[in-house]
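Student: I would like the atomic coordinates for the input below:
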Amino acid sequence: MKGTIVSAWIKTSRNIFGEDVVRDALATYGISENKVFTPMEDIEDSIALGIIDEIAKRLGKTPSEVWHEIGLDNINTFSKDYPAFFKFKNLYAFLKAMYDIHVVVTKRIPGAKPPILKVEPLEKNKATMSYSSPRGMFDYFHGMLMGASKYFKEDIEVEILEKKEDYTKIAITFPMEVYNKRVYKLNSFLSLGFIKSFQLKVGLGVLLFSGIPLAILSNYLHGMPLLIAILALSFLIPTIIGKLLLRPLKYIFETIEDLENKDFSFERNISTNDFLEDINNRLNKAKNSIKRDFVGYKAIVDELNVFGEKFNEISNNMTNTSQEIDSIVRQVAYGATNQAGETENIAYQLNDSIQNLNCIVEKENEGKDKLQLTVDKTRKGFENLKNTVDNLNEIVGEFSIVKEKSFTLKNRAQDVTKIVETVEKIAEQTNLLALNASIEASRAGEYGKGFSVVAMEIRKLAESSKEAVSNINNILEAILMEIDELVSDIGRQYGILDEEKSNLNNLSIETSQVVESIKGVANLIIDLVSDLNKESEAITSMSEHVESLAAIAEENSASSQEVSKNVTNYINEIKNMTEKTAEFNKVSENFAKELDKYMI
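Tutor: Purely as a prediction, here's the structure:
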């Protein structure tokens, strides 16, 4: 199914059922509410028809009811999108042209398969209409029919004559005459069912109404009366027969008068079984052919109007763009003129700059040699710094050994302190034993006096030992404190020395990087000086071409002025084209008005 019809359904559904219902139905099939269905786009029938089914579910209606409502309102949508297809005198003419309209739509949109609609007159104000489509959609068809009835403001009666799965046939009763067929009995009688020659009919009529009566009268009349009867009947009968047989010409002239009045909407039919019927049929055939052509013409006029509007818009845009281009070209021309004068000044300034540049190059060459000497000195200073760092690393290593030995000395002093403490404890025990010995000697009396003297001496010795141990302990504590201070000083000095060593190592690394950077910068400067020498030579060569550039700038200035002149002419041509486009639009509108005079 083509996108143009699906787009019309969606547009109509939004008008009838609201945005929310349609949006939800589209979302069911993963279609955005902003989706634009192009006329050439193919939409699967299951999706197109399924969207309407989803709308019916959300409205709590049957699909048949929804299709009927869409068809009823779709006429308004189509009349706005295709106004040329609705310019008919009445509903019957519109329905009669539906087949031709579908042919035009099929040509416009390749691949489109609209339903087949045929209308045939049945009675004076009654016609049959057949609808054939593999999709069925009869409710939509009946809704469209009722919508067309409302559009043309005609009340109709519809009767279903036949209905199949993909085909239906209905009878439509119109409020006005849509078909007329006159039967001329004399013409039909004289044809005898097979005679179509008008001359034979005249001859047969004369024979029947003149020849036979004269033959009968000849038996009763003689002489002058018979002659008068023969002459009278010979004149009157052919005249009357001819007039009666040519009565359909009046009806044919009415058809011709309709053509002169540009009214192709009414079809007249006659039954004479002779050339008059053939003439009338050919006139009707020509009218139908013209009506089909006019359907296409009016569609083309719509397209021409749309094309004219778009072309006029493009012309206006081109005019605005051309004016902008003209402004830019004028600026370029002005700039080119100024450039020609400035180029000459630049040539003189460039020569002065080249001389200054040569002086700078000479100074740069001198600076290059001095820079090379500075780099060499920096490299030697770095080597000396590196040697100092290496020596300091050795000193730090040796100082680390001293630090370890100071910790060992501290530990040994602590061990001596422990020994002194042990001796002090022994002296206390000895003093206690001497005291016990004195007590035991006093108990022994005379026998213990000698032992008491020995115990006293031992006690004195123990007290002397204790006093000596106390003095030693005090001295050791003082020595130990000094050793602690020494160890702390050594540790602190070692930390400072180690930190300075790290700083010096970092400084050495940074200095190494700086030296490398200086070497790199020096090399770059040396290369830059070399490049500067080359550029100086190139600029010197370039200055020789500046004068020719000035000449080219003058030529560009002249060319820009010429281009500006051509652009101005181009703008004038576009303005003329815009005026012609406006005239074309007027012609198209007038042509459309002229076509509207033809009632089809």
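Student: make it CA atoms for all contacts and neighbour counts henceforth
Tutor: Noted.
Student: report the longest helix in the protein, please.
Tutor: helix 275-444 (DSSP state H).
Student: toward the C-terminus, what is the element adjacent to that helix?
Tutor: helix 449-596 (DSSP states H and E).
Student: one step back: so what angle separates the directions of the longest helix of the chain and helix 449-596?
Tutor: Interaxial angle of helix 275-444 relative to helix 449-596 (axes from the mean of the first three to the mean of the last three Cα atoms, to 10 degrees): 170 degrees.
Student: let's see this one next, to set against the first:
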Amino acid sequence: MKVAIVGAGKGGTAILKSLARLDEVHVSVIIDTNVNASGIKLAKKLNVDTSTSIEDINPVDTDMIIEATGIENVANTLHDKYGDDCKIIDSQGAFLIMTLVERDIETLEKLDAQMSAINETSLVVQNRLEEIATSVEDIHNVSEMLVNTTEASNKYIEESDKIVQYVNKIAQQIKILGLNANIEAARAGEYGKGFSVVASEIQKLANESENFAKEINDILVKLSTEIEKINNEIDNLKKLSQVQLDASNSVSAAVEKLKEETDN
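Tutor: As a prediction, this is how the structure comes out:
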């Protein structure tokens, strides 16, 4: 349908703005004696023809004329000149259209504002989700580093345990050596007193080495227990990180879907 609008004031502008959204309707021209009228300016932006005279209406190329001035003389002139060729909607019908159009435009503007707010919110949420994803990745890297550290610590504990076992063997050998020295000192009688003192010190050193090795072993056992606890916490941290990452991905997908729906 091809439409001509006479009057580019508030009503004509609203009608033009609404009709321009319809693919089924083509506004062929908008007419007003005021070249600075808002409807004339809008028509130029929309590449719609403009004129200052109703004489420029082509009845062959026009199905309907909307009279939006509310001026009786203009309405009469349109009926006299084009009434037989075109459907003419007078100012009362134009007012009804204008009222509906204004409500339509107001609703669309509210929807546009809401869509804009949704898009802005979606962008903020998306950025925060990206930050969360990055932090989860950092946590994962820290977890991997802790795993590597605990594995290295376990190896060191194993090596230390070997050393402690070796010290225990030496201590046992020293104790046997001290015991034999005491026996030989007792056989030597008076001449073996000095050697007996040395043997006692050797025996004492063996006992202290054995006790020291036991203390080290106890520490290593406690350290191993603590490392096991760390490993358990790392596993929990990985699980929590995965839950957080899955939740972030779900929210991100929902936001992306919302953006696609608002764009369509």
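Student: how alike are these chains, TM-score-wise?
Tutor: Overlay of the two chains. TM-score (TM-score structural alignment, normalised by the length of the second structure): 0.53; 168 aligned residues with a Cα RMSD of 3.0 Å.
Student: quick one: list the elements packing against the longest helix of the first structure.
Tutor: With contacts defined as 3 or more Cα pairs under 8 Å, 6 or more residues apart in numbering; DSSP states H and E, the packing partners of helix 275-444 of the first structure are helix 98-108, helix 248-260, strand 268-271, helix 449-596.
Student: can I get those in a markdown table with mean neighbour count?
Tutor: Output for those, formatted as a markdown table (neighbours: other Cα atoms under 10 Å):
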| stretch | mean neighbour count |
| --- | --- |
| helix 98-108 | 17 |
| helix 248-260 | 15 |
| strand 268-271 | 18 |
| helix 449-596 | 16 |
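Student: between those, which one is closest to Thr77 of the first structure.
Tutor: helix 98-108 (15.6 Å; Cα to Cα).
Student: check the offset of that closest one from the chain's centre.
Tutor: 33 Å (Cα atoms, centre = their mean, to the nearest Å).
Student: now the helix or strand immediately after it in the chain: buried residues?
Tutor: Counting by DSSP H and E, the element after helix 98-108 of the first structure in chain order, helix or strand, is strand 116-123. For strand 116-123 of the first structure, a neighbour-count test (16 or more other Cα atoms under 10 Å) marks 117-119, 121-122 as buried.
Student: closest to Thr255 of the first structure out of those residues?
Tutor: Pro121 (17.5 Å).
Student: how about the closest one: what's its closest non-neighbour residue?
Tutor: Nearest residue to Pro121 of the first structure, sequence neighbours excluded (Cα to Cα, 6 or more residues apart in numbering): Ala127, at 4.2 Å.
Student: mind listing the strands for the stretch 1-150 of the first structure?
Tutor: 116-123, 126-132 (DSSP state E, counting those that start in this stretch).
Student: related to what we said a few turns ago, out of the helices and strands packed on helix 275-444 of the first structure, which comes closest to Asp293 of the first structure?
Tutor: Using Cα to Cα, those put helix 98-108 closest to Asp293 of the first structure, at 8.8 Å.
Student: which positions in the second structure sit opposite the closest one in the alignment?
Tutor: Counting by TM-score structural alignment, helix 98-108 of the first structure pairs with no residue of the second structure.
Student: what's the match for Asp235 of the second structure in the first structure?
Tutor: So Asp235 of the second structure corresponds to Gly491, using TM-score structural alignment.
Student: same check, this time on Ile216 of the second structure
Tutor: Using TM-score structural alignment, Ile216 of the second structure sits opposite Ile472 in the first structure.
Student: so how far is Val301 of the first structure from Asn590 of the first structure?
Tutor: 10 Å (Cα to Cα, to the nearest Å).
Student: and the helices and strands packed on helix 275-444 of the first structure as a markdown table, adding distance to Ile228 of the first structure?
Tutor: Listed next are these as a markdown table, based on distance: least, Cα to Cα, whole Å:
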| stretch | distance to Ile228 of the first structure |
| --- | --- |
| helix 98-108 | 61 |
| helix 248-260 | 32 |
| strand 268-271 | 37 |
| helix 449-596 | 60 |
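Student: could I get the contacting residues of the nearest residue to the match of Asp235 of the second structure once chain neighbours are set aside?
Tutor: If you skip the residues right next to it in sequence, Gly491 of the first structure has Lys403 as its closest partner in space, 6.7 Å away by Cα to Cα, 6+ apart. By Cα atoms under 8 Å, 6 or more residues apart in numbering, Lys403 of the first structure lies in contact with 487, 490-491, 494.
Student: and if you look at Ile5 of the second structure?
Tutor: 12, 16, 27, 29-31, 65-68.
Student: element containing it, please.
Tutor: Per DSSP H and E: strand 2-6 holds Ile5 of the second structure.
Student: circling back: of the contacts of Lys403 of the first structure, which are still contacts in the second structure?
Tutor: Contacts conserved in the second structure for those, counting by both residues aligned by TM-score structural alignment, their matches' Cα atoms under 8 Å: 487, 490.
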